[in-house]
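*Asks:* pasting the sequence and the predicted model now:
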Amino acid sequence: MPERDLRTERIQQERKKWRKDHPFGFFAKPNKAADGSLDLHNWTAGIPGKPKTLWENATFPITIAFPEEYPAKPPKIKFPAGFYHPNVYPSGTICLSILNEEQDWRPAISIKQLLLGIQELLNNPNPDSPAQEPAWRAFSKKKDEYEKRVKLQSKQYANKD
C-alpha cells in the first residue's frame, strides 16, 4: 500500500501549503466524510473571477478528486455539470493541458498552480481546444451572446458581500 501513503502524504502537504498561502478569494478544503472525519481525497473549492472581466464578483465552485495514482496522475477537477465555458465539457470536466497526464501534467504542479491556471482559463478560453459546442461557437462567432451568457452565469455564482 505504499502508493496510497504517498498520495495521502502529498495531499496533506498540499493542504498545509494551501492553508499557509493561497490566493485571495480562493478556497479549497477537504470534504467531510459521513463519520465527520476529513475526506482528504475529495475537496470542494471555489475560484473567483478576476476583477475587470466578465467573471468578476463571483466565485465558481469546483470539486477536486485525487485519484489513487496522484501525484503521478492529475486530480480530476470539475465545475458543476452544464457550466458554460468553451473549455468545459457538459459534464463539468475542464479541458486544460496541465490537468491532462498526456499533455502538461507534472507531479510537481501544486493545487495553487492548478486553481490559478483554471482562473486564467475562465477569461482566456483556448479556442483550439473546444469542449462544448455552444459556448465555443458563441465565443468564436457571437461575442455578445457569449458575454451575455457568461454575465448571467456569473450572477448565478455572485459573491454575497
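*Replies:* Yes, it's here. Model, not experiment: these values are computed from the prediction.
*Asks:* make it CA atoms for all contacts and neighbour counts henceforth
*Replies:* Will do.
*Asks:* for the protein, which strand extends over the most residues?
*Replies:* strand 38-48 (DSSP state E).
*Asks:* how far does the next helix or strand along the chain from that strand sit from its chain's centre?
*Replies:* Next along the chain after strand 38-48, taking DSSP states H and E as the criterion, comes strand 59-65. Taking the mean of its C-alpha atoms, strand 59-65 sits 5 Å from the chain's own mean (C-alpha atoms, centre = their mean, to the nearest Å).
*Asks:* count the neighbours of R7 for me.
*Replies:* Other residues within reach of R7, judged by other C-alpha atoms under 10 Å, total 20.
*Asks:* show me where the protein has helices.
*Replies:* Using DSSP state H, the helices of the chain run over 2-20, 111-123, 133-141, 143-156.
*Asks:* tell me what the shortest one is packed against?
*Replies:* This points to helix 133-141. helix 143-156 (3 or more C-alpha pairs under 8 Å, 6 or more residues apart in numbering; DSSP states H and E).
*Asks:* next one for the comparison:
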Amino acid sequence: LFKWEAKIPGKKDSLWEGGVYKMSLEFTEDYPNKPPKCKFTPVLFHPNVYPSGTVCLSILNEDEDWRPSLTIPQILLGIQDLMCNPNEKSPAQADPYVA
C-alpha cells in the first residue's frame, strides 16, 4: 500500500478560489488496474464527498469510468472540477442535501 499526499488549489472565480485543499491518495498493489482511494483531509462538506472524506467520482470507481491509463494529474484535475461542478446524480450522501 502506497500513500501520497496532494494539494488541490481552488479554481479561479469559484467558491473554492484562494483555498488549498489537502487530500490523501492510497494505492493498493493492484494499481493501476484498480483506482486509488482519494480522501480529503480534513473532510470537505460537498455533495460528492462522503463523511469520511472519500471522493465519489466515476473515474475513481473501477465499475464505472476508471481506466488504468488515467494519470495522477488527470485524477486531481477531475477532483478539482468536481469541486466546482457537483454531480447531483451521484451524491455521496443524499439525505443531508435534500431541501
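*Replies:* Noted; the coordinates are in hand. Not measured: the values here are computed from a predicted model.
*Asks:* just to revisit the earlier point, who are the packing partners of the longest strand of structure 1?
*Replies:* Strand 38-48 of structure 1 sits against helix 2-20, strand 27-32, strand 59-65, helix 111-123, with contacts defined as 3+ C-alpha pairs under 8 Å, 6+ apart.
*Asks:* these into CSV, with extra columns for distance to K50 of structure 1?
*Replies:* Compiled in CSV, those are given as follows (distance: least, C-alpha to C-alpha, whole Å):
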stretch, distance to K50 of structure 1
helix 2-20, 19
strand 27-32, 15
strand 59-65, 10
helix 111-123, 7
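*Asks:* looking at those, which is buried most?
*Replies:* Compared across these, strand 59-65 shows the largest average neighbour count, a mean of 20 (mean count of other C-alpha atoms under 10 Å).
*Asks:* check the mean deviation of that one from structure 2.
*Replies:* Mean deviation of strand 59-65 of structure 1 relative to structure 2 after superposition (mean C-alpha distance after the TM-score superposition for structure 1): 0.4 Å.
*Asks:* quick one: contacts of the longest strand of structure 1?
*Replies:* 8, 11-12, 25-33, 55-67, 115, 118-119 (C-alpha atoms under 8 Å, 6 or more residues apart in numbering).
*Asks:* tell me the buried residues in that strand?
*Replies:* In terms of neighbour count (16 or more other C-alpha atoms under 10 Å), strand 38-48 of structure 1 has its buried residues at 40-48.
*Asks:* what count of nearby residues applies to the residue mapped onto S58 of structure 2 from structure 1?
*Replies:* With TM-score structural alignment as the criterion, S58 of structure 2 lines up with S97 in structure 1. Per other C-alpha under 10 Å, the neighbour tally for S97 of structure 1 reads 13.
*Asks:* pretty sure S97 of structure 1 sits against D104.
*Replies:* Yes: the pair S97 of structure 1 and D104 passes the contact test of C-alpha atoms under 8 Å, sitting 5.2 Å apart.
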